[in-house]
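# here is the input, now give the coordinates:
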Amino acid sequence: MKWCLFLIVFALLLSCKQNSRQIEPAVYYWKSQFNPGSFEKSKLDSLQIQTLYIKFFDIAWNGATSQALPVAKLYARDTAYLRSKKIIPTVFITNEVFYKLDSAGVKTLAKNTGTLIQKYIALYRLNKVPEVQMDCDWTASTRHKYFYFLKEIKAQLKAPVLSATIRLHQVKYTTSSGVPPVDRGLLMCYNMGNLQKEQTANSIIDPEEFGKYQSSIQSYPLSLDVGLPLFDWYVLFRDHHYAGLLSAVPAEVLQTFRKEGAQVYKLLRDTLVSDRALKAGDILRYENSDVESLNKMVMQLNKKLTTKNLRVALYHCDSTILSKYNLHDLENFYSGLRRY
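This next block holds a predicted model:
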């Protein structure tokens, strides 16, 4: 009897081990000035986060000079804290860059980008750099140039791992989007709805919309890490046309709006928000990354991801954002992907 019980317990333990993932918690730091406050550090410590995706710079097309130039470059004030973490340098590149450049220009861009990344690694004396990540929402018409850029920068950097961010539409439509020539991908599990459509409920996260991509995730040929959203914003519409984004609206200003729906507000009189002139009749749609939707999406991901050693990165590290989530919920976003 004891022997049978031992076999049952052993089988259960073996099953649990075989059906569990190694989760590496991570977070994106997307500000140009690296100077996390005590609240942010405390949150990262509580979540046992040792891996930071740090945006080193953006690359955008400069129409005045007809060049692809680095902008929003990193300035690290707290270098001691930066050096204490595992750092993954990340570079965001606008898709316009690859529309504008020819093959020779792309090759030069890869060389210059690699040189600047290495400059920052040396400047801040970063010893723990196991990976470099490129972030670009490429399209069918720019894929060949972008993929050429990735091959060139891989050779230029000689990085142990080169990764690229992958949007949901790029996972689903691999025939037109292609698969980037990198070692790993990071699936961006946000911005999945039509932001500019007035009828959209929440373009940041929508579990029903996300469900349409599940089978594609399972069959994607790259090992995928995961990025989960923690941000919110207000989408502005004027005369039923998309008119931009507002990162925040003060409570006293929101009182000048009339609530039209669950997260929809109509402005009653002209006002200013962050020095931006809004007009009576303008519509604001509040969108956020709510806990319920995130938990649903984590459950959906858990069924389809095949990656055994999974890095899960929250986007992004900011005291205002992090204060909207309790520690238990943040821990669950990681632990929810541990068992499958």
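
# rest of the way, CA atoms for contacts and neighbours
Will do.

# okay, strands next: where are they in the stretch 151-300 of the chain?
Here the stretch 151-300 of the chain has its strands, by DSSP state E, counting those that start in this stretch, at 162-166, 184-188, 224-229, 233-238, 241-246, 257-259, 264-267, 271-273, 276-278, 283-287.

# what's the closest of those to residue 17?
strand 224-229 (20.1 Å; CA to CA).

# elements contacting the closest one?
strand 184-188, strand 309-315 (3 or more CA pairs under 8 Å, 6 or more residues apart in numbering; DSSP states H and E).

# could you also give me the structure for this next sequence, so I can compare it with the first?
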Amino acid sequence: MTKRFFVGLVFLLLISCGKNEKPIVAFYYWKTIFKLSETEKEVLKGNDVSKLYIRYFDIGLYPESKEPIPISPVRFQENINGFNVVPVVFIQNKVMSLPNLDIDDLAQKTVHLVEEINAKNKIAYQEIQIDCDWALKSKDNYLKFIEQFKKLSKKKLSATIRLHQVKYFKKTKIPNVDSGVLMYYNMGTIAPDAENSIYSQETAGKYLKSLKKYPLHLDFALPIYSWGVHIRNQKVIGLRSKLNANELQKDINFEKIDAIFFKVKKSNYKNGVFYEENDLLKIEAISSEDLKEMADELDDNVVQRPREIIFYDLDEFNIKNYEKNIFKQVISCF
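Sure, this is the predicted structure:
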């Protein structure tokens, strides 16, 4: 009886320890040249970051032949030693929508290019991630690609998952990967109204309950970027990256007319983009409070605790908008 009690107590303690284990902080790195600034290095060190998800290249379509091609492969300008690197390959959905896609050839070439980049830069790796917002039309090609890619790479494979793919997984299906990363952002339509397309608690609420039914283990990717929605005559004419309210407030050519809207006072060029007088810029950003709210929402709706929280993306422009300990504050919510 005493022996049974002791075994049961140890079992309960093990479960309890497992539950208290917090996820690690990781980052996406989404620039075409890998070179860390001092600020970026400080954030990695201060948050005990050992894992980086680095975009290696996109796969798009060659305009004339409509053949898949790699776009802007990453170039490493500094040593990556000390980090667990996960190569990420972003595949445009239109590639997977091709009716006569040679899946075996694409998988083989993709694996080869990843291996080539790693060999050139002496990077050891155990995992690869495929990033693709597949749809019903591209589903069959995508699922077959994942199967073939996994067979050829012989590595752990993860895939990005969107909210709609969680809620409707019986239709969109689940790729044969070891784990998924839920991209908890880009939830709404980019529009000239006041809604934030990066994150909306109301929109998220329509999908969150589905997380408890999703059979694949999920880690979470949270946004730390901002952008400007460029509006002319009540129509969106483009997205302007690396923009935030602080930067526009310092620019005499822009006037703040609302909490998130800025008006162009005088026609000008900024960061290579032409802004016409009376154009509007809607700044969409994520606050520290938003990040903690997102973490709380996710924690309330998951069956299995995430192993990682991956922030998108590691860039000095993004991280300087947050207090130093925000990333640890976010993982403490789980």
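
# closest one to residue 255 of structure 1 among the helices and strands packed on strand 224-229 of structure 1?
Nearest of those to residue 255 of structure 1, taken as CA to CA: strand 309-315 at 29.2 Å.

# neighbouring contacts of the lengthiest helix in structure 1?
The single longest helix within structure 1, with elements called by DSSP state H, is helix 103-123. With contacts defined as CA atoms under 8 Å, 6 or more residues apart in numbering, helix 103-123 of structure 1 is touched by 56, 68, 89, 98, 127, 145, 148-150, 152-153, 156-157.

# coming back round to it: tell me which of the helices and strands packed on strand 224-229 of structure 1 sits nearest to residue 8 of structure 1.
Set against residue 8 of structure 1 and scored by CA to CA, these come closest in strand 309-315, at 27.2 Å.

# what's the mean deviation for the closest one versus structure 2?
Compared with structure 2 after the fit, strand 309-315 of structure 1 shows a mean deviation of 1.6 Å (mean CA distance after the TM-score superposition for structure 1).

# got the angle for that strand vs strand 224-229?
Strand 309-315 of structure 1 runs at 20 degrees relative to strand 224-229, counting by axes from the mean of the first three to the mean of the last three CA atoms, to 10 degrees.

# same list, the strands of the stretch 151-300 of structure 1, but as CSV with distance to residue 2 of structure 1 and mean neighbour count please.
Listed next are the strands of the stretch 151-300 of structure 1 as CSV, based on distance: least, CA to CA, whole Å; neighbours: other CA atoms under 10 Å:
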stretch, distance to residue 2 of structure 1, mean neighbour count
strand 162-166, 50, 24
strand 184-188, 47, 22
strand 224-229, 42, 23
strand 233-238, 59, 20
strand 241-246, 65, 15
strand 257-259, 66, 16
strand 264-267, 63, 20
strand 271-273, 71, 13
strand 276-278, 74, 11
strand 283-287, 56, 24
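
# which stretch among the ones you listed comes nearest residue 51 of structure 1?
strand 224-229 (12.9 Å).

# which bit of structure 2 covers the closest one?
With TM-score structural alignment applied, strand 224-229 of structure 1 matches the range 218-223 in structure 2.

# stretch 144-152 of structure 1 too?
With TM-score structural alignment as the criterion, stretch 144-152 of structure 1 aligns to 140-148.

# now do the matching stretch: distance to the chain's middle.
21 Å (CA atoms, centre = their mean, to the nearest Å).

# in contact with residue 53 of structure 2, which residues?
26, 27, 28, 29, 85, 86, 87, 88.

# just the contacts of helix 103-123 of structure 1: which are in helices?
98, 145, 148, 149, 150, 152, 153, 156, 157.

# could you dump the residues you listed into TSV with distance to residue 47 of structure 1 and neighbour count added?
Converted to TSV, these look like this (distance: CA to CA, whole Å; neighbours: other CA atoms under 10 Å):
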residue	distance to residue 47 of structure 1	neighbour count
98	38	25
145	39	20
148	37	17
149	35	22
150	32	23
152	36	18
153	33	25
156	34	16
157	31	18
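
# just the closest of the residues you listed to residue 218 of structure 1, please.
Using CA to CA, residue 150 is the member of those that lies nearest residue 218 of structure 1, at 23.9 Å.

# what's the end-to-end length of stretch 280-297 of structure 2?
Using CA to CA, to the nearest Å, one end of stretch 280-297 of structure 2 lies 32 Å from the other.

# need the residues that contact it.
For stretch 280-297 of structure 2, the external contacting residues (CA under 8 Å, 6+ apart) are 192, 194, 196-199, 201, 208, 222-232, 243-245, 260-264, 322, 326, 329-331, 333-334.

# quick revisit: now, which of the contacts of residue 53 of structure 2 sits nearest residue 185 of structure 2?
residue 28 (13.8 Å).

# isn't that closest one right next to residue 52, touching?
Yes. When contacts are counted by CA atoms under 8 Å, residue 28 of structure 2 is listed as touching residue 52 (6.0 Å).

# got the buried residues for stretch 318-337 of structure 1?
318, 322, 330, 333, 334, 335, 336, 337 (16 or more other CA atoms under 10 Å).

# which of those residues fall in strands?
Mapping the buried residues of stretch 318-337 of structure 1 onto strands (DSSP state E) picks out no residues; all lie outside.

# what about the match of stretch 144-152 of structure 1, how far off from structure 1?
Overall, stretch 140-148 of structure 2 averages 0.8 Å from its counterpart (mean CA distance after the TM-score superposition for structure 1).
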